[in-house]
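Trainee: The amino acid sequence is not available; the structure is as follows:
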């Protein structure tokens, strides 16, 4: 074979692989031909493949035919070139001067063609341009033809790859759908239950529905299909995904209600997160296996029964009854069991002779059972009593079988006799025990109720004991602190009286200051106790906690000193909270002081805020409701706390500080404040590592009023308009003080000592610009109820509640109504005057 033949064979083989000859036009090749004609500015462009004796144009511009003979082909000559054939004027080129396409129609003069070569260098055609006039191409145009030729081969390779892939897909689809077993491919994804906590069915064959009964599985997730057992399937297939080790198992598919046999393996690469699953329904096999096991178990039981009966001598005789002749033949043991003569048993007995010694009470039932067995044929079993030679009756069980002929006529009735006397005795004992148990059970509920009541009484006594112990601890601490404060007040007042009687007024101020200081400390102690018991009077308002923290950072830094660095980290987009901002500031400062005391050698305090979603499990562990909260956490790098210290940290008067360094009410106050605000406090600590205390507060769904007035910002002033204030308080000393202060400031004051008198005044025509009322009042109504009733006739009435302790149900858990405020006793008279002026002006 010469070189030309070899080249042609290679070319034809390559064209066969590409399967391009005689195929319809395709856009990719048409676009290349059009681009070649446009770039070279010629009327004709061809994507040409040289076949056996012809050239086929996969794409053509300006020619109008799809193939031509090879004899007059320019492209056949181009195959002899290395990569490019360039003919500027065919008439001047001896190779083409006599070509009929040059000398005759269509009178071609110009040709330029770039060879189309396979990856192994076999030329299979050309990308060529032609013209009816002589012309030339510049370097850019010639390079463009070469690039487009390579693009043509790339398109051809892509075409072959796509056809191959399509064929492969068709083969895969045919195989996929032909598999009788169920088959699917699952793809894991990260779900709400965690990473790789769910998967979706991305492919499934028809066998899936046949073997599970589940239709349209593609696109459905595991937790849609089988939410009850989802975690177990995730564990099985997730192990295959992680390890790449195939698995094989049998399992009951709850949703499908079938047993399936499964083989699973990972689809590579692992990054696909896919597992292929091949399975079949083996429910029928499982039922057969179960039936076989049950049958085998029954057979074993029957064999065991016979073996035990024979071993224990339970079978005490046999019989054979010739029914047409009414002739019993029995063995010696049967005759002894029935109190008969053994010799007669061999000769033959009638039914009447056999049942002569049956207990009279059992005889009729026995005859009826025998007649029924003879009539129907088959198995027979009956228990009754017979009298033996000793004159006593014993329980026996007769087991036999009645055999009929082809016409249904009874023929024979063989059987055995079992001794069941002991078994009957056991059953009677069991029945007596069951009756006793029923009697016991009938009285069980009553006895349980009595025992439960006894336990509840013991629990109440224990709780009362614990409560009294806690009250003792609380009252002891209160007595100690309040006695100290009362000593200061009493001593100061006594010395003040002595100095005034002596006329030594120069020393009066220091005793007044000392008494006022003791009163303020007593008020602070009372507030802390009320906060701990969650009974303090709060004034909750929408609060920007980030702004509150930022506003206190400098104060906290000055308080803890230069040896401790204070950092504030506020969460972006922090939700507002409905909280008493003053109490929250106290709580934050208290936590920072505790953190300072835990770092005697200096350290760092970090104040952080964050939005928190408390789900059900977190709510249970934190002892708080589910929902949206924001957290305010103070973290130190101090000594930390042991678990037993953490357990007592919120107890009143519990402190680890030296005597005189702390009251033990700080954390208990913070705990009570957080719980009263609908939140929680939690301590996280590690000895030697530091402590974090987090206050959780409920999210407020609304906007924060950033223009709220600072009550301490405006100076205290009286009135020039002569406004009238109604003061209602059952404590005369309090009414006197309030009246004196307000009259000093120019207000007209009306007093009332109970709610009835106060309401009469509110319902009268007297001018009243402001109501100041205690919350707890005699007269059948509290202060809130009186104010609400007064607003029926005076809807714009301004109200200031003053209280030392008020139930939240009285002043409201949320915000007070417009025009209402609350002031906690004891209070500074300046504060009272400022609050009155604010309400009157507002």
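Mentor: Sure thing, it's come through. In this text, all values refer to a predicted model and were calculated from it rather than measured experimentally.

Trainee: hey, let's count contacts and neighbours off CA atoms from now on
Mentor: Fine.

Trainee: now the strands: where do they sit in the stretch 401-550 of the chain?
Mentor: In the stretch 401-550 of the chain, the strands defined using DSSP state E, counting those that start in this stretch lie at 410-419, 541-543.

Trainee: between those, which one is nearest to residue 564?
Mentor: Put simply, out of the strands of the stretch 401-550 of the chain the one that sits nearest residue 564 is strand 541-543, at 27.7 Å, with distance taken as Cα to Cα.

Trainee: would you list the strands of the stretch 401-550 of the chain in JSON lines and tack on mean neighbour count and distance to residue 564?
Mentor: Compiled in JSON lines, the strands of the stretch 401-550 of the chain are given as follows (neighbours: other Cα atoms under 10 Å; distance: least, Cα to Cα, whole Å):
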{"stretch": "strand 410-419", "mean neighbour count": "20", "distance to residue 564": "95"}
{"stretch": "strand 541-543", "mean neighbour count": "20", "distance to residue 564": "28"}
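
Trainee: Next one: residue 420 from residue 364, what distance?
Mentor: 20 Å (Cα to Cα, to the nearest Å).

Trainee: and the two? which has more neighbours close in?
Mentor: Summary of the neighbour comparison: residue 420 and residue 364, criterion other Cα atoms under 10 Å, with residue 420 having more neighbours (19 against 11).

Trainee: That one: what's its closest spatial neighbour, skipping adjacent residues?
Mentor: The shortest distance from residue 420 to any non-neighbouring residue, by Cα to Cα, 6 or more residues apart in numbering, is to residue 396 (5.1 Å).

Trainee: and the host helix or strand of the one you found, what does it pack onto?
Mentor: Residue 396 is located in strand 393-404, with elements delineated by DSSP states H and E. Here strand 393-404 is seen to pack against strand 378-387, strand 410-419, helix 421-502 when contacts are counted using 3 or more Cα pairs under 8 Å, 6 or more residues apart in numbering; DSSP states H and E.

Trainee: for comparison:
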């Protein structure tokens, strides 16, 4: 027998021939060919012996005809995709021909099957078994090839995963380094901005304090010598410097969006019309002023005095950009910002806005300067000619009012600054008559007023004004003391309270507690920093007003008259 006729080692041949000597004969023939065999006595034993190591099955048909082959069929159906176990079935003469009529479909049950009729011929049996074993060996080669491919794929996937992990770790390390560098840069920029802010603030405040301290010192010197001439000059000098310092703090609070605003329904056309004379006198005759006002502008809810200051600041900047003269255009319009348009403005939200624009035909602003124009104390003017707080105040006021500011500039062509203020549905408030001076007559009746402030100088100023008005002032340094004094003094008609009070109770909490004791009690808040109440809806509430420190004594007296009208 040639080597090519030998069956490859494909595993044992399982033999089930329950009758006769077929099993012994077949086992002897196959052993002579070097093929291992395992003889099983029953179908149940065959089913128990089946596994992936089996090479093939040599089966007599009488072992399965009429038997329950469900377990065998289930095992065959559950074979892995590479496996199709070969069967050689020994039949009696004519059985294969009659099989479709017997009710036992062995071909359908076994699948990969070859029928041999008995009596057996040694050559046919050996040839059929070798053919089946070669087919089984090819199946296992396919299995091994697929396993090798899967293994290679798994190794490639593992290698790729490892490289991905290494790359991810490298990217995370780079990102962490980038974030660390960005944080360091941001900290450096923040410290530079803080240094610029404190340096500019110290410079301007020192100049103002020099005027205040100098004026007071000169007055003290003259009074010590018994000289009272020119005292009004020094008083005016000190007051002027103090007002400038107050204006500086207001601008700082506006930039930081912490100023105390008094928003009112405001018509921008009326505001522009009322401001035109002041703008003309400020910018001078060398600049032509034009207006383009909307026919029916919407109202906006904002502090009209701050909007006037913003408009005046923009007009002054436009004047400075046109030293040889030019044209100044003030325009108003109703504008609807779509989400795309709002996104182009970066910090604006979509919706309806009233716009107030100021356009000049001046020198324009370089791009690198536009990026910094809202920084506090940043100015392109020579030292001493500008504080650098004008546009920062405009920026803070607009954002605190829910609006936005946009600057568009072309070098040599001019600049447009446009303010976006949210639309307000309501009626415009009319301007009240001007306040009466402090020297006017008292209230005409005796009222008790409780003053609560932790600063003794402020309490002294307020109580002196109250006495001038004919009121009886009561003083307390903090909220709890003020509440105790209120409970022991039933005649209190007005509470004047600072917003920032020590003792665990701020001005708003004091007013709430006081009104629980005295419903309808009038309240006047005096504050220089109302951050604690900025987000409260409807603040300061009915029967209450607010004044920003520092305030003029005339303004304080007239605000008290509004809350405590005379008979």
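Mentor: Done, it's in. Values in this document were obtained by computation on a predicted structure and should not be read as measured data.

Trainee: Can you say which of the helices and strands packed on strand 393-404 of the first structure is packed in most?
Mentor: A comparison of these by mean neighbour count, using mean count of other Cα atoms under 10 Å, puts strand 410-419 on top with a mean of 20.

Trainee: What about residue 576 of the first structure, how many residues nearby?
Mentor: Residue 576 of the first structure sits with 23 neighbouring residues when counted by other Cα under 10 Å.

Trainee: what does residue 29 of the second structure give?
Mentor: Residues near residue 29 of the second structure, counting by other Cα under 10 Å, number 16.

Trainee: same check, this time on residue 520 of the second structure
Mentor: 14.

Trainee: What residue in the first structure is paired with it?
Mentor: For residue 520 of the second structure, the equivalent position in the first structure is taken to be residue 796, counting by TM-score structural alignment.

Trainee: May I ask which helix or strand encompasses its match?
Mentor: Taking DSSP H and E as the definition, one finds residue 796 of the first structure inside no helix or strand.

Trainee: any idea how far it lies from residue 768 of the first structure?
Mentor: Relative to residue 768 of the first structure, residue 796 of the first structure is positioned 11 Å away (Cα to Cα).

Trainee: And for residue 516 of the first structure?
Mentor: Relative to residue 768 of the first structure, and taking Cα to Cα, residue 516 of the first structure is found at 32 Å.

Trainee: Please apply the same query to residue 151 of the first structure.
Mentor: For residue 151 of the first structure, the distance to residue 768 of the first structure under the criterion Cα to Cα works out to 97 Å.

Trainee: ok now do the match of residue 520 of the second structure, which residues does it touch?
Mentor: If a contact means Cα atoms under 8 Å, 6 or more residues apart in numbering, then residue 796 of the first structure has residue 819 as its contacts.

Trainee: 10 Å instead, please
Mentor: Shown here is residue 796 of the first structure, whose contacts under the criterion Cα atoms under 10 Å, 6 or more residues apart in numbering are 769-770, 790, 818-819.

Trainee: tell me which of the residues you listed is nearest to residue 328 of the first structure?
Mentor: The shortest approach to residue 328 of the first structure among the contacts of residue 796 of the first structure belongs to residue 818, at 109.2 Å (Cα to Cα).

Trainee: Aligned to that closest one, what sits in the second structure?
Mentor: Aligned partner of residue 818 of the first structure by TM-score structural alignment: residue 542.

Trainee: Is it correct that its match falls within a helix?
Mentor: No: Residue 542 of the second structure sits outside any helix when classified using DSSP: H, G, I helix; E, B strand; the rest coil, being coil.

Trainee: mind listing the strands for the stretch 601-750 of the first structure?
Mentor: For the stretch 601-750 of the first structure, the strands defined by DSSP E, counting those that start in this stretch cover 603-614, 627-636, 680-686, 690-698, 724-728, 748-752.

Trainee: so can I have CSV of these showing mean neighbour count and distance to residue 561 of the first structure?
Mentor: As requested, those are exported to CSV (neighbours: other Cα under 10 Å; distance: least, Cα to Cα, whole Å):
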stretch, mean neighbour count, distance to residue 561 of the first structure
strand 603-614, 19, 11
strand 627-636, 22, 14
strand 680-686, 18, 23
strand 690-698, 23, 18
strand 724-728, 24, 46
strand 748-752, 19, 48
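
Trainee: For residue 530 of the first structure, find the nearest of the ones you listed.
Mentor: Evaluated with Cα to Cα, the strands of the stretch 601-750 of the first structure place strand 680-686 nearest to residue 530 of the first structure, the distance being 16.4 Å.

Trainee: Go through the strand holding residue 396 of the first structure and flag the buried ones.
Mentor: Judged by neighbour count (16 or more other Cα atoms under 10 Å), strand 393-404 of the first structure contains these buried residues: 393-404.
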